[in-house]
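Visitor: Provided below are the primary sequence and the corresponding predicted coordinates.
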Amino acid sequence: MQNETNQSDENATQSPANQPGWIKMALDFGPLIVFFTAFKLGDLFVATGVFMAASILAMITSKIVFGKIAAMLKFNVVVVMIMGGLTLYLQDETFVKMKLTIINSVMALILLFGMLRGKLYLKMVMEMAIEMDDAGWKVFSRNWIIYMFVMAGVNELIWRTQSTEFWVNFKTFGYMGATMVFMIGHAPLFMKYLPEDNVK
């Protein structure tokens, strides 16, 4: 009986729903802030190495705190390790600057592939945070795919035409701000497609 109680307490501790929201936010944005700070104190190569270490730390922390590592986090860390590793090995900024393009493009293609197969992958990832019926998820998935392709293009345009400092500022603040505006702009959609049992 005591073992069952301890197991229950352990599961509750590992459940994301029982963890403070700031922990997940720190895991999502912590490595990015560390990257920005390291760039300001050093250069892009220093920042890349620090970002790689911070990303690994975020993955380990997620496993310890939540008991699992989200698929998106795993994918992001793999891309960070590959592109960051090439950047440091070849001493070429191109690879780390293309990381955002690759992540956005690959995720957009995965979501598009899912929709063509009648699968709502975005719903599987975000349904704990957003409640909508499938019609709403289809619209949101379509818009998210378009957004990611657009942001991949914007990233390519910026790193190819602007200074490294400008690109770092865009990566740290511009992309985050654009995503927040995108999500806030979809508030009417979230309300429109609330599941019927949630509509009073």
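Guide: Cool, got the structure.
Visitor: use CA for all of it now, contacts and neighbours both
Guide: Noted.
Visitor: So F173 versus I33, what's the distance?
Guide: Separation of F173 from I33 (Cα to Cα, to the nearest Å): 9 Å.
Visitor: now swap in A108 and tell me
Guide: To I33, A108 is 25 Å away according to Cα to Cα.
Visitor: The two: which is more packed in?
Guide: A108 (21 against 16; other Cα atoms under 10 Å).
Visitor: take a look at this one as well, against the first:
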Amino acid sequence: MKQLIDFIPLLLFLIVYKTDPRMVDLAGHSFELGGIFSATKVLIASSVIVYGLLFLKQRKLEKGQWLTLIACLVFGSLTLAFHSETFLKWKAPVVNWLFALAFAGSHFIGKQLLIKRMMGHALTLPDPIWAKLNVAWVVFFLFCGAANLFVAFTYEQFWVDFKVFGSLAMTLLFLVAQGIYLSRHLHDSDRTTPKTED
């Protein structure tokens, strides 16, 4: 569910991007609506609102949510400042590769793998399974970053659609595959765990 929250600003971005450019009057001010630059403004504003509400509710944001918000503010602001969508095209690859770096780095830094820190409270798995799962996340984020970069600069007319629906589809497929993989090992773990008597 937490991963899906990240797609709310992206969906709003897509809707505004697909809107035919027009001027809209709101509270005595005229705003351009439609196209990449107004969509970028909506992406920044909606990200601040979504993550701001999460912060108020949870009293904190996870590191990944901070990274996503900061990247949105940085790359979105650069896009608007230089009036070039190239900066925004780099946001998804950079964020995905930073996530990959964080998961990979946890093999060498810290007491626990990042995936175990995230899911260890809910699952009990042998260390080799945690290691494989962590590597799978590294590969997933590397692939997502490369796919976003390739589509953004090769099939420019589709990059916004891919940024939203392609990323969502890849995430859902990966989570399903992870669930299937974990279900095998949870089943094995249940059979090998001795029962305690009350």
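Guide: Looks like it came in fine. Since the model is a prediction, treat every value here as computed from it, not as a measurement.
Visitor: What residues does the alignment partner in structure 1 of I5 of structure 2 make contact with?
Guide: Using TM-score structural alignment, the partner of I5 of structure 2 in structure 1 is L27. The contact partners of L27 of structure 1, by Cα atoms under 8 Å, 6 or more residues apart in numbering, come to 58-59, 61-62.
Visitor: got it, and A45 of structure 2?
Guide: Remark: with contacts taken as Cα under 8 Å, 6+ apart, A45 of structure 2 is in contact with nothing.
Visitor: Next up, identify which helix or strand it is on.
Guide: A45 of structure 2 belongs to helix 36-58 when assigned by DSSP states H and E.
Visitor: how close does the next helix or strand after that helix sit to structure 1?
Guide: Using DSSP H and E, the helix or strand that follows helix 36-58 of structure 2 towards the C-terminus is helix 63-82. Superposed on structure 1, helix 63-82 of structure 2 shows a mean distance of 0.6 Å to its aligned residues (mean Cα distance after the TM-score superposition for structure 1).
Visitor: ok and helix 63-82 of structure 2 relative to helix 36-58, angle-wise?
Guide: 150 degrees (axes from the mean of the first three to the mean of the last three Cα atoms, to 10 degrees).
Visitor: so where do the helices sit in structure 2?
Guide: For structure 2, the helices defined by DSSP state H occupy 2-5, 7-18, 36-58, 63-82, 86-89, 91-105, 114-119, 127-154, 159-161, 167-192.
Visitor: Count residues in the vicinity of the aligned residue in structure 1 for V135 of structure 2, would you?
Guide: In structure 1, V135 of structure 2 lines up with R142, judged by TM-score structural alignment. By other Cα under 10 Å, the residues close to R142 of structure 1 number 16.
Visitor: and what of L88 of structure 2?
Guide: Count around L88 of structure 2 with other Cα under 10 Å applied: 21.
Visitor: in the helix holding A45 of structure 2, what counts as buried?
Guide: Within helix 36-58 of structure 2, the residues scored as buried using 16 or more other Cα atoms under 10 Å are 36-44, 46-48, 51-52, 54.
Visitor: Tell me who's in contact with the residue mapped onto M72 of structure 1 from structure 2.
Guide: Counting by TM-score structural alignment, M72 of structure 1 corresponds to G64 in structure 2. By Cα under 8 Å, 6+ apart, the contact list for G64 of structure 2 reads F99.
Visitor: Distance of the residue nearest to the spatial centre of structure 2 relative to I49 of structure 2?
Guide: With distances taken as Cα atoms, centre = their mean, D6 lies nearest the centre of structure 2, 5.8 Å away. Between D6 of structure 2 and I49 of structure 2 the distance is 12 Å, computed by Cα to Cα.
Visitor: now swap in G166 of structure 2 and tell me
Guide: For G166 of structure 2, the distance to I49 of structure 2 equals 24 Å [Cα to Cα].
Visitor: Repeat that for Q3 of structure 2.
Guide: Distance from Q3 of structure 2 to I49 of structure 2, counting by Cα to Cα: 16 Å.
Visitor: for L125 of structure 2, same thing?
Guide: Separation of L125 of structure 2 from I49 of structure 2 (Cα to Cα) stands at 37 Å.
Visitor: And for H121 of structure 2?
Guide: 29 Å.
Visitor: Equivalent analysis for F55 of structure 2, please.
Guide: Counting by Cα to Cα, the separation of F55 of structure 2 from I49 of structure 2 is 10 Å.
Visitor: now swap in A177 of structure 2 and tell me
Guide: 32 Å.
Visitor: How about G35 of structure 2?
Guide: 21 Å.
Visitor: what do you get for T19 of structure 2?
Guide: According to Cα to Cα, T19 of structure 2 and I49 of structure 2 sit 21 Å apart.
Visitor: next one: L33 of structure 2
Guide: Note on L33 of structure 2: its distance to I49 of structure 2, by Cα to Cα, is 19 Å.
Visitor: out of everything not next to it in sequence, what's closest to the residue mapped onto I102 of structure 1 from structure 2?
Guide: In structure 2, the residue matched to I102 of structure 1 (TM-score structural alignment) is V94. Closest residue to V94 of structure 2 apart from its sequence neighbours, by Cα to Cα, 6 or more residues apart in numbering: G145 at 6.8 Å.
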